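Undergrad: Make a model of this:
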Amino acid sequence: MELKNRITQVFNSQKERKYFQKNTTAQYRIKKLKAVKKYILDHQTEIESALKEDFSKAPAETLLTEVMPVIAMINLTVKKLKRWMKPKRISSSLLFFGTSSSISYEAKGQVLIISPWNYPFQLNLYPILTAFSAGNTVMIKPSEYTPQTNKIIGKLISEVFDENEICLFEGEVEVTNILMEQAFDHVFFTGSTSVGKIIMEKASKHLTSVSLELGGKSPAIIADDFSLRTAAERVVWGKFVNAGQTCVAPDYILIHKDRSAEFVTAVKEQIENRYGNQFTQNEDFCQIITQRHAQRLKDLVQDAKSKGAKVLFGGHLFENRKFEPTILIDVNESMQVMQEEIFGPILPIVTVDSKADMVKFIQRLDNPLAMYLFSEDKEVIEFFRQNTQSGGLGINETLLHVAHSRLPFGGAGKSGHGRYHGHEGFIEFSNQRAVLKRKFDGKMSYFYPPYTEKLKALIDMTLRKLNYFF
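TA: Coordinates of the predicted model:
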């Protein structure tokens, strides 16, 4: 009861502030963003230590995948926010003679952000700061699996913001349920598709708009014209960074059957080059977040083996929750590893006879959050672009489209809806208010009742000549 009362108290205090927050200036918001940036840079070592303690993440990887995207986002927003906040003038046709039109970008209001554990620093602060930049108040529920990272984010928030602007609540599913009872203006959720459905259902009780950043099985397609060594190098980076616990990691490989053996050899070489062969002691390869998550990965491998798959590399779960990078061949769609998002360092290799077979395989599955295509052939690239659908498309690279702060990020279909990052993020957390102002009499009164025969004839003529009015 105490927790529920506390959440209600903060929600109500943010509700009272909502219209003040909506009308804060660009200068006010930019000042806060700069304070966040300063705090991050001043406490860099503490951030690195927090991620290290939560799941043994290498400091360099923390800076590269957690801190750098947030700093890039702040830099871009500081540079562009004044322009983003300005109303956008809309041209008017002759039909609207005597009026001016514009779109006013206004805060949605009170925003709830429910964030995941896999990139706990980036995936908390990125949407928090984006929502704040659009003039919203924010309540955050981070994952309970990363307590040390949550602690430093909580300190940052309490130092830079008042709690009626931004407030963090830790806890398990009970906290999420209490938060979802409140009538927020917008909910932003990052996590699994199954939980996303629950969030969307709960939000519907208040007709609250929802952004869902989910996941799916993101394929990596190796076309016949592309260097296997280069493809292997880039796939190994994208797949095994963060021990595969990345929503846009390459989930499986699609490759022609005649090239698969050589590709597997190249992947093995890259794994050994990057991580060596002593994974329990390797400081660059992080842990699986919990023992339960690690056991799930082990079960996926066992299920695949029981149905005919072969493990060509790795497959071991160690006592310190480190799961060895694993390559599977001879996989099929009856295996759990090919039915659900893997979210770990397991790489199935699917062999086919043609690029048409690759497309058919992708089309049988739900739309993924990302798709990766390795080809220099423009016709091949266009073939896959036209015949598939995904939230993002990386050509000859993995993950980088997500790091690009000027590109929109989001899913398609069951991998999510809504977009954020850069200007698209500002729009996602804004109400695009249509504004039309009558500046002088344009004689619209001619079209008011009573609807005489003469007026009907005028409307008929206008309808036939409508194209001349635009």
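
Undergrad: Every contact and neighbour count from this point should use C-alpha atoms.
TA: Fine.

Undergrad: for A304, what are its contacts?
TA: K310, V331, M335, Q336, V337 (Cα atoms under 8 Å, 6 or more residues apart in numbering).

Undergrad: Max pairwise distance over the residues you listed: which two?
TA: The largest separation in the contacts of A304, counting by Cα to Cα, is between K310 and Q336 at 14.4 Å.

Undergrad: Could you pull out the buried residues of stretch 365-373?
TA: Neighbour-count burial for stretch 365-373 flags D366, N367, P368, L369, A370, M371, Y372, L373 (criterion: 16 or more other Cα atoms under 10 Å).

Undergrad: Filter the contacts of A304 down to just the ones in strands.
TA: Mapping the contacts of A304 onto strands (DSSP state E) picks out K310.

Undergrad: Out of the contacts of A304, grab the one that's most surrounded.
TA: Within these, most neighbours by other Cα atoms under 10 Å means V337, with 25 neighbours.

Undergrad: Am I right that it is in contact with K298?
TA: No - V337 lies out of contact with K298 (Cα atoms under 8 Å); the separation is 10.5 Å.

Undergrad: For L63, see how far away S211 is.
TA: 27 Å (Cα to Cα, to the nearest Å).

Undergrad: Which one's more surrounded, those two?
TA: Applying other Cα under 10 Å to S211 and L63 shows that S211 carries more neighbours, namely 22 against 16.

Undergrad: and that one, what is it in contact with?
TA: S211 touches H186, V187, F188, F189, G416, H417, G418, R419, counting by Cα under 8 Å, 6+ apart.

Undergrad: if we can go back for a sec, distance to S49 for the buried residues of stretch 365-373 - can I get that in CSV?
TA: Formatted as CSV, the buried residues of stretch 365-373 follow (distance: Cα to Cα, whole Å):
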residue, distance to S49
D366, 38
N367, 37
P368, 33
L369, 30
A370, 30
M371, 33
Y372, 33
L373, 36
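
Undergrad: let's see this one next to it:
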Amino acid sequence: MLQEIFNEQKTFYQTNQTLPVTYRLKQLRQLQLFLTECEDELLLALNEDLGKSSTESYLSELGVLKHSLTYTIKKLATWCKKKRVSTPIFLFPARSYSVASPYGNTLIISAYNYPVLLALDPLIGALAGGNVAMVGLSEQTRAVNRVLMTKGQSYFDRHLVYFYESNQRQNQLLLTQAFDKIFFTGSPRVGRLILEAASDKLIPVTLELGGKSPALVTESADVELAASRIVWGKFLNVGQTCVAPDYCLVDKKIAKKFQTLVKLKISEFYGEEPAESSDYGRLISAEKVNQLGELLCLDAPFVCAGGELVPEKRYIEPTVLMAPIEQELATMSQELFGPILPILVYSELKEAEAYIASRTAPLAFYPFSNDKTEIRHLLETLNFGGATVNDTVLHLANPNLPFGGFGQSGMGRYHGKYSFETFTHEKAVLERKNYLTLKIMHPPFSNWKERLVRLLLK
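TA: The predicted structure follows:
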């Protein structure tokens, strides 16, 4: 079936029907219509799969998509225009420009943690770029998949967009096909496998991965503000966010105050019984709860808040640990992707810098400080994908900023115009006139030609 769809899409793309801007805009408006007409079903599905409230689902998925579509529809005609550039005098008479061209057959593989957003946001870029797309949905989000594969599919011809529930076998099959572009969101482990498979055919790949993104709270920070914003970013979607602050580094002079405020903010946001809060979601599976539970057991002496686990309900209480920076915690051995916040206490800022620099480059970085010199130094010297200063997560909400990783946290970027650029190839074109041939470039060469060439090519 998937082979048949791939062939259909390849044949359709070769008709050039996806090239006109009017056609692309029509498809983007179809996606817009789907999000509007099926909003209630999507919100219910997100609640079923991840226990998310309708407000959080709209804030972090549907609303973001609607804004992205509005922005892309408004800007697309401009993005598709030729970009004229100057031409050096030695190439006259000529004009130079670049033009964005679709890749063609694209494969988008999304992740379970934001199953609507991570499937459809790259699709916006693919459609805007004039491509056809197969969109793989995580097999762990069955309720969302039902909506996308039935209702969502009805808004598109399958030779243009096709939604399918992906698994390892299907993805292995598709990775043998000659796609023109692959876009993957998920773990670094799977990302490496996809990159390896794509390399055999030299298929360009964008990888949106993850890692342990740090929040760094310095002595000069507004401690209460930092606690509030870190708790929000950490426990949004119960920590199942690729750019969530995975752990926190805090100056020892403010560590106790910060710990107290973090616990207070958790209570303010989710009440004394988070399990009963409609604003506190659920993990994707009991297996994930058990996996994080094993790490917590190893770090039990450092747990200072939370720690309750109910695997059959996919629940972990908001949990906080605190330890000195030199302590080797099990929870620091891998990306957590859950509602557990290790707080590491440092004595000197250079300790915290060295700690971050010694690890693989994170997808995101969150420095909290009221010292502009400190902030500038941290942003310049540390490697990371993107940053929000004195807050968390929000840099990815600005469509004018690129979103992507660095090193093992990913390669490539998207959002806004960057999504369009990710799904297009920029062709360079130089148009020569049919008169005034520069014969100095043609043999036979002579001394005077060499002198003139040296004069022009300084």
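
Undergrad: Superposed, what's their TM-score?
TA: In this superposition the chains share a TM-score of 0.96, using TM-score structural alignment, normalised by the length of the second structure; 456 aligned residues with a Cα RMSD of 1.5 Å.

Undergrad: Out of the contacts of S211 of the first structure, which sit inside strands?
TA: Those of those lying in strands (DSSP E): H186, V187, F188, F189, G416, H417.

Undergrad: now, which of those residues sits nearest Y19 of the first structure?
TA: H186 (15.2 Å).

Undergrad: any idea how far the counterpart of T11 of the second structure in the first structure is from H43 of the first structure?
TA: Mapped onto the first structure by TM-score structural alignment, T11 of the second structure lines up with E16. To H43 of the first structure, E16 of the first structure is 32 Å away according to Cα to Cα.

Undergrad: K88 of the first structure too?
TA: From K88 of the first structure to H43 of the first structure the distance is 39 Å (Cα to Cα).

Undergrad: Out of the contacts of S211 of the first structure, grab the one that's most surrounded.
TA: G416 (26 neighbours).

Undergrad: my guess is that one meets G215, correct?
TA: Yes - in this structure, G416 of the first structure is within contact of G215 by Cα under 8 Å, at 7.2 Å.

Undergrad: overlap in contacts of the two?
TA: Taking Cα under 8 Å, 6+ apart as the contact rule, G416 of the first structure and G215 both touch T193, L369.

Undergrad: what sits up against the longest helix seen in the first structure?
TA: Secondary structure of the first structure per DSSP state H: the longest helix is helix 2-22. Residues from elsewhere that reach helix 2-22 of the first structure (Cα under 8 Å, 6+ apart): 106-107, 109-110, 134-137, 139, 163-165, 167, 178-179, 182.

Undergrad: what angle do the helix or strand that comes right after that helix and helix 2-22 make?
TA: For helix 2-22 of the first structure, the succeeding helix or strand toward the C-terminus, using DSSP states H and E, is helix 26-42. Helix 26-42 of the first structure runs at 130 degrees relative to helix 2-22, counting by axes from the mean of the first three to the mean of the last three Cα atoms, to 10 degrees.

Undergrad: quick one: the helix or strand following helix 26-42 of the first structure to the second structure mean distance?
TA: Tracing the chain past helix 26-42 of the first structure, the next element assigned as helix or strand by DSSP H and E is helix 44-55. Helix 44-55 of the first structure, aligned to the second structure and superposed, deviates on average by 1.0 Å (mean Cα distance after the TM-score superposition for the first structure).

Undergrad: residue range for helix 44-55 of the first structure in the second structure?
TA: With TM-score structural alignment applied, helix 44-55 of the first structure matches the range 39-50 in the second structure.

Undergrad: Can you give me the buried ones in that stretch?
TA: In stretch 39-50 of the second structure, counting by 16+ other Cα under 10 Å, buried: E41, L42, L43, L44, A45, L46, N47, E48, D49, L50.

Undergrad: Could you look up the SS state of the counterpart of C248 of the second structure in the first structure?
TA: Under the alignment (TM-score structural alignment), C248 of the second structure pairs with I253 in the first structure. The three-state assignment at I253 of the first structure reads strand, by DSSP: H, G, I helix; E, B strand; the rest coil.

Undergrad: Distance of I253 of the first structure relative to P127 of the first structure?
TA: The value you get for I253 of the first structure to P127 of the first structure, if Cα to Cα is used, is 31 Å.

Undergrad: out of these two, which sits in the busier spot?
TA: Between I253 of the first structure and P127, P127 has the larger neighbour count (other Cα under 10 Å), namely 25 against 21.

Undergrad: Tell me the counterpart of that one in the second structure.
TA: Aligned partner of P127 of the first structure by TM-score structural alignment: P122.

Undergrad: hang on, its match packs against S419?
TA: Yes - in this structure, P122 of the second structure is within contact of S419 by Cα under 8 Å, at 6.8 Å.

Undergrad: any chance of the ones in strands among the contacts of S211 of the first structure in CSV, plus distance to S405 of the first structure?
TA: Listed next are those as CSV, based on distance: Cα to Cα, whole Å:
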residue, distance to S405 of the first structure
H186, 22
V187, 21
F188, 18
F189, 19
G416, 19
H417, 18
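
Undergrad: Among those, give me the pair with the biggest separation.
TA: Longest span within those, Cα to Cα: H186 and G416, 15.2 Å.

Undergrad: Distance to I152 of the first structure and secondary structure added to the buried residues of stretch 365-373 of the first structure, as TSV?
TA: Formatted as TSV, those follow (distance: Cα to Cα, whole Å; DSSP: H, G, I helix; E, B strand; the rest coil):
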residue	distance to I152 of the first structure	secondary structure
D366	37	coil
N367	35	coil
P368	32	coil
L369	29	coil
A370	30	strand
M371	34	strand
Y372	34	strand
L373	38	strand
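
Undergrad: residue closest to the middle of the second structure?
TA: For the second structure, the residue nearest the mean C-alpha position is E208 (5.0 Å; Cα atoms, centre = their mean).

Undergrad: ok, now which ones touch that one?
TA: F183, F184, T185, G186, G404, G405, S409, G410, M411, G412, R413.
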